[in-house]
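> model the following, please.
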Amino acid sequence: MSGSIIPDKLPVASINSFRKSVLAWYDQNRRTLPWRALPGQKPNPYHVWLSEVMLQQTVVATVVPYFQSFVRLWPTVHHLAQAPQDDVLKAWAGLGYYARARNLHKASHMISTELGGVFPQAEQALKSIPGIGDYTAAAILSIAFDQPAVVVDGNVERVVSRYFAITEPLPKGKILIRKAAALLAQGRIDRPADYAQALMDLGAAICVPKNPRCSACPVSRTCQARKQGHAASFPVRATKKAKPFKSGAIYLIKSRDNCRILLEKRPEEGLFGGMSGFLTSEWGDQGHFEHPERILSLGMPQKMRGALIKHSFTHFDLELQGYELIALRKPSGTSFWVNKNDILESGLPSLFQKFARFIVDNKRYGALL
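I've put the predicted structure just below:
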């Protein structure tokens, strides 16, 4: 029972043993998380949904303070629906993948106005909500409503790939991993919410990416990867291609009285959609870029010493060279002025926050603020 062939069925006794061992471990070792119901408590579907959206492509430690801030600002889905999108985007700043925030806000409107604030308890109905796909729907069904579902996040993926020793490299291997996970979860009504979270916690605490703690694992005796002696090599991953490199310019544009800094609201679609940020050039390949006309029409950019801002996106790496100028005329379009003392509290995404921090920390440019 290993390799790239997953059986269509497992013996019921094997499934029962696996689940019993994992749940027993969970009862003693479960994580306490701000969105997770304590034993005996009923889960809050709003908290489950909000946390699952935030946790997409983002680790728990990063999400915790954002989640706490959101529920403090908007304690129910109705409150979130009534909030201006700009406020939601500002609160999301630094969490990345900003389409999630826009979809979160759209979804809150739908849940609040069309569904009366009640989250659906059926997979297809959940998937009709913006930003909810297969995984998030399964997580909500399982964790919020204690329904049987196949919930496979990064932690679960690691546990299952090792337990079955699945050799098909990712990303193709995800199909086999999900099939294997389904063998252990589909149709099971014995504590489905706890089981889903147990596998997540097992992957986070024991079946970790490097140096897995196999001796502390409740299912190590039947784990195929451990039997083979190289659990850490799973999940198998295809060789990564080198990321493309892009570069451009980022601009510190000051008012004539040196009291304000120019920002812009970015287009709704694309990177940092709907977010505020410094003006930039187009991002070109091979280290090539040109100052755009909209910048040159304001003044002549001067290169800022040491202001090379580096940022890594999922699909490419970016370097932006900082330039400064004083605006000789009132800018047009979606640009706007902010007080220079408020630049670090302007809800900037992490790329632009790096530039703001450079400006404030650097003696030469920080003196301008």
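> hey, let's count contacts and neighbours off CA atoms from now on
Fine.
> now do the strands in this protein.
245-254, 260-265, 276-277, 284-285, 302-312, 317-326, 335-339 (DSSP state E).
> as a check, name the ranges of all helices in the stretch 51-200 of the chain.
Applying DSSP state H, counting those that start in this stretch to the stretch 51-200 of the chain gives helices spanning 60-73, 77-82, 85-92, 99-109, 123-127, 134-139, 145, 154-163, 173-185, 192-205.
> now those helices in a markdown table, with distance to V48 and mean neighbour count?
As requested, those are exported to a markdown table (distance: least, Cα to Cα, whole Å; neighbours: other Cα atoms under 10 Å):
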| stretch | distance to V48 | mean neighbour count |
| --- | --- | --- |
| helix 60-73 | 10 | 15 |
| helix 77-82 | 12 | 19 |
| helix 85-92 | 17 | 19 |
| helix 99-109 | 13 | 21 |
| helix 123-127 | 13 | 16 |
| helix 134-139 | 8 | 22 |
| helix 145 | 10 | 20 |
| helix 154-163 | 17 | 24 |
| helix 173-185 | 20 | 20 |
| helix 192-205 | 11 | 23 |
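> I'd like the structure of this one too, to check against the first:
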Amino acid sequence: MDNQEAKQYFSIELLEWYRKQKRDLPWRRSRDPYHIWVSEVMLQQTRVETVKPYFERFVTLFPTVEALAEAPEDVVLKAWEGLGYYSRARNLQAAAREVAEKYGGKVPDSKEQFSSLKGVGPYTAGAVMSIAFNQREPAVDGNVMRVLSRYFCIEEDVAKGGTRALMERLQYELIPDGEASDFNQAIMELGALVCTPKSPHCLVCPVMAKCAGRLEGKEEALPIKTKAKPPRPEYRACALVVSGDGRRVLLRRRPAQGLLAGMWELPHVEFAAAGWSPAMPDAAVGDALAGWLAGELSGSRVAVAPAGPAGEAEHTFSHIHWNLRLHRLAIAPDDAALPDGYRWVDRDGMALHPLPNVFVRLLRAEGFIDDARAGA
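Sure thing, here's the model as predicted:
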């Protein structure tokens, strides 16, 4: 079988399988390019089952480009709370504002115009142009690279830009005329459901008979990808400060730029930045943390005292792994004016403050966030 025959077989069999087996996903019920765009941004580095309730809630809150463009950022981040990678939400809103201003709220059907928007990369542009507008554009994500690597037995490192370019050319050649929307969704679907990263379900694969990787016994070894560096460990001391009446907790807002920009959190400090050692006993950490927070609140004329350890937590970002040691601190008086960026927040107020997931978990454990408000 020559390469052209293999390509034709793949496209025909894949489309036939997809039209029989495709999942009923909320974004597939809409032809609105904005809704498809939102779903593609949410699905980056996030599982489909996780995204479904977020997508439905998000497009209910912000049903149009204009609604998203006009919403306060805190409201958008709160709707995104728990999905992680919050720069996606900020970039999506910034791009929505561009669409509202430049294109009258209509998502442009020009790849060049759409690609110029904030946060829109080659994959998102290809996915929206093909799925929403049925344009013959490749949309290469991890699922697509895995399927193509195995089917064509491509033994190039998929982490390299040259291999991605090869995959884009190959996917473009595979798309049948007038079938870009279904085909690109079909190949993603195959990677998600059948041609999975581990233990692929070859026996139910619609293109199994002609899969070069399987025929050579390499389906488990492909795709070839250089391992990313493990996330850097960071050790942090985190303050849980509850008001005297037990109704409010002290939160701090993160800087407008950088990791988790603009979100709210429990005050915390990195051990290394403070000159502390992670080997310090709990009592010493509590004393040091109280001193650090007193410095943070120095203009408030409050006394800060340790009140005992409250547990530990971990959270992994793409490049950093946080190890948090949580300590209770007491502030007196608790009605003094706070410096910019600090705020007392009660249980009802938590619904208005976007929080990273690690702090949602900690505050839920303390009873300041209930299960219904904690996100998916």
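> mind checking the strands of the first structure for the one nearest to L183 of the first structure?
Nearest of these to L183 of the first structure, taken as Cα to Cα: strand 302-312 at 37.3 Å.
> ok, back up a step: out of the strands of the first structure, which gets nearest to W74 of the first structure?
Using Cα to Cα, the nearest of these to W74 of the first structure is strand 276-277, at 21.4 Å.
> so what does the closest one touch, helix or strand wise?
Packing partners of strand 276-277 of the first structure (3 or more Cα pairs under 8 Å, 6 or more residues apart in numbering; DSSP states H and E): strand 260-265.
> contact partners for the alignment partner in the second structure of P43 of the first structure?
Aligned by TM-score structural alignment, P43 of the first structure pairs with R31 of the second structure. R31 of the second structure makes contact with A132 under the criterion Cα atoms under 8 Å, 6 or more residues apart in numbering.
> ok so, going back, buried deepest among the strands of the first structure, which one?
strand 276-277 (a mean of 24; mean count of other Cα atoms under 10 Å).
> over which residues of the second structure does that strand lie when aligned?
Using TM-score structural alignment, strand 276-277 of the first structure pairs with 264-265 in the second structure.
> what sits against the counterpart of A69 of the second structure in the first structure?
In the first structure, the residue matched to A69 of the second structure (TM-score structural alignment) is A81. A81 of the first structure is in contact with 105-106, 108-109, 112, counting by Cα under 8 Å, 6+ apart.
> before we move on, what about F245 of the first structure?
Residues near F245 of the first structure by Cα under 8 Å, 6+ apart: 285-286, 316-318.
> next, the angle from the longest helix along the second structure to helix 142-151.
Longest helix in the second structure, counting residues (DSSP state H): helix 3-21. Interaxial angle of helix 3-21 of the second structure relative to helix 142-151 (axes from the mean of the first three to the mean of the last three Cα atoms, to 10 degrees): 130 degrees.
> helix 3-21 of the second structure packs against which elements?
Contact partners of helix 3-21 of the second structure among helices and strands, from 3+ Cα pairs under 8 Å, 6+ apart: helix 161-174, helix 180-193.
> let me see the contact set for the aligned residue in the first structure for E49 of the second structure.
Under the alignment by TM-score structural alignment, E49 of the second structure pairs with A61 in the first structure. Residues near A61 of the first structure by Cα under 8 Å, 6+ apart: none.
> and if you look at P267 of the second structure?
Contacts of P267 of the second structure (Cα under 8 Å, 6+ apart): 238-240, 250-252, 293.
> ok, now Y323 of the first structure?
Contacts of Y323 of the first structure by Cα under 8 Å, 6+ apart are 249-252, 301-304, 307.
> next one: Y98 of the first structure
Contacts of Y98 of the first structure (Cα under 8 Å, 6+ apart): 89, 92, 271-273.
> can you tell me what it aligns to in the second structure?
In the second structure, the residue matched to Y98 of the first structure (TM-score structural alignment) is Y86.
> got it, and S142 of the first structure?
The equivalent of S142 of the first structure in the second structure is S130 (alignment by TM-score structural alignment).
> can you report how many residues lie near its match?
S130 of the second structure: 25 surrounding residues under other Cα atoms under 10 Å.
> just give me the closest of the contacts of Y98 of the first structure to L183 of the first structure.
W92 (36.9 Å).
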